[in-house]
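Student: Below is the sequence, then the predicted model.
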Amino acid sequence: LLVEDDLRVADFLIRGLEAEGHSVAHAKDGPEGYARATSENFDVLVLDVMLPGLSGKERCRKPRLRGLATPILMLTATDAPEDKADRPRGGADDYLTKPFDCDGLLARVEALARRGRGFGAGPPPRVVVGEVSLDRDAMEIRKSGRVVELTAKEYQLLDLLMSAPGKVMSRTRILNKVWGYD
């Protein structure tokens, strides 16, 4: 869930996150964001600190007081020392100062999503899309019940694509996830 009142910034963030395979819901102000965060399930909440109707800090503290454990990334325009001292008490799991690098935002969102699922919790051991099943424990692919032999890279590519069926993945994401940065 992205809670951002600046529609240009929100559009930029939504496009960037969706290009990397994330599904993004958007709330335009604090009250809408609070209502959605407490009534729907999200992997990560990305909140602007300065929001109309309810500041990001209040928006962050209220769900925490209600026991919401969803990881929260705060976006802030200020990097003042007094704000830095208050951040850990604000209920957020991480902060990012504007302007920020989109790759840095993506890395933090993905890290918080993993943390929210629990350390060591990985993807499900078995994925089925149509007639194709991928068993991560056995590293085995089956189509219509028959074992399909793949190279290691082909297996990694199929695993990545099956992890988000129906989603378009950017070339950059595929290269980074399957072949790595080097």
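Tutor: Structure's in. What do you need?
Student: contacts and neighbour counts: CA atoms only from here.
Tutor: Will do.
Student: mind listing the strands for the chain?
Tutor: Secondary structure of the chain (DSSP state E): strands located at 2-3, 26-27, 45-48, 72-76, 94-97, 126-129, 132-135, 140-143, 146-148.
Student: helices and strands around the first one, which ones?
Tutor: Pointing back at strand 2-3 there. Contacts defined by 3 or more Cα pairs under 8 Å, 6 or more residues apart in numbering; DSSP states H and E place strand 2-3 against strand 26-27, helix 30-39, strand 45-48.
Student: Can you give me the buried ones in the second one?
Tutor: When you say that, I think you mean helix 30-39. Neighbour counts over helix 30-39 (16 or more other Cα atoms under 10 Å) mark 30, 31, 33, 34, 36, 37 as buried.
Student: Next one for the comparison:
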Amino acid sequence: MKILLVEDNQEQASYIRQGMAESGHHTDHAEDGHIGLVMALNGEYDLIITDRMMPRTDGLQMLRALRAAGNQTPTLILSALDSVDDRVEGLRGGGDDYLIKPFAFSELLARAEILARRSPVTTQAFQEILQLADLQLNRLNREVSRAAHVIQLNNREFQILEYFLSHPERVITRTMLLEQVWGYNFDPQTNVIDVHIGRLRKKIDLPDSPPLLHTIRGAGYKLSTRP
């Protein structure tokens, strides 16, 4: 899940980003509603999480502008304003859910994952089970198996495999992996990609099974039943 977090409180933003990363999700951060609006209009996100009261452009102003522009990304409003009128105003202003501060991260995560299923970025193509040959990934319970053999992956390996299985038989470049899995750009020549691919290959390409994860020299990688 790719999230846009719009939050002017740096401590709160760091807390949410760390929790989402530990749960296998990537979060881009905007420090106010003005920056958040620009990022939301120029990127594709499964979910927006926004504070309500911020300098320059507040959360509701940002949301109204987004909806007026036709952007329907599911949005969760975070706010210390807890009256019924406040919540109603937030929902009528374009929010899909409203969570009062302070909150438990487990509740934030649960609400975020539910909202993301409605995302126009993911809804059309969302599949609970992704599969190629006898390799299977379950997005909801985060289980991976091949030929009925359960494979243990860390969060980053799971994200990489999920991206490959979402684009089977397609060459995936290092830059695509950096942008879609890591969520930021840095030197595509770094070996961080090769290290993670090497570890993932050892786990999914079993000794008695035909290889599925192939290196395409000079181009990138491909998850395919064919070399």
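Tutor: Everything's here; your move. Since the structure is predicted, the reported quantities are computational estimates derived from the model, not experimental observations.
Student: Superposing both, give me the TM-score.
Tutor: Overlay of the two chains. TM-score (TM-score structural alignment, normalised by the length of structure 1): 0.73; 152 aligned residues with a Cα RMSD of 2.9 Å.
Student: quick one on the thing from earlier: tabulate the buried residues of helix 30-39 of structure 1 in CSV, adding columns for distance to residue 4 of structure 1.
Tutor: Converted to CSV, those look like this (distance: Cα to Cα, whole Å):
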residue, distance to residue 4 of structure 1
30, 8
31, 12
33, 9
34, 12
36, 13
37, 13
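Student: Which single one of those is nearest to residue 13 of structure 1?
Tutor: Among these, residue 33 lies closest to residue 13 of structure 1 (Cα to Cα), at 15.9 Å.
Student: and the gap between the nearest residue to residue 87 of structure 1 once chain neighbours are set aside and residue 77 of structure 1?
Tutor: Excluding the flanking residues, the one nearest residue 87 of structure 1 by Cα to Cα, 6 or more residues apart in numbering is residue 95, at 7.8 Å. Using Cα to Cα, to the nearest Å, residue 95 of structure 1 is found at 10 Å from residue 77 of structure 1.
Student: Of the two, which one has the most company?
Tutor: Neighbour count, other Cα atoms under 10 Å: between residue 95 of structure 1 and residue 77, residue 95 has more, with 21 against 13.
Student: who's in contact with the more buried one?
Tutor: 73, 74, 75, 76, 87 (Cα atoms under 8 Å, 6 or more residues apart in numbering).
Student: so what corresponds to the fourth one in structure 2?
Tutor: Okay, so that is residue 76 of structure 1. In structure 2, the residue matched to residue 76 of structure 1 (TM-score structural alignment) is residue 79.
Student: ok, now residue 107 of structure 1?
Tutor: By TM-score structural alignment, residue 107 of structure 1 lines up with residue 110.
Student: what's the answer for residue 164 of structure 1, then?
Tutor: Match for residue 164 of structure 1 (TM-score structural alignment): residue 159.
Student: what does residue 31 of structure 1 give?
Tutor: Checking TM-score structural alignment: residue 31 of structure 1 goes with residue 34.
Student: Touching, its match and residue 54? I think so.
Tutor: No. The pair residue 34 of structure 2 / residue 54 is not scored as a contact, 9.5 Å apart, by Cα atoms under 8 Å.
Student: Contact partners for residue 102 of structure 1?
Tutor: Counted by Cα under 8 Å, 6+ apart, residue 102 of structure 1 has contacts 13, 16.
Student: Please report how far it lies from residue 17 of structure 1.
Tutor: 9 Å.
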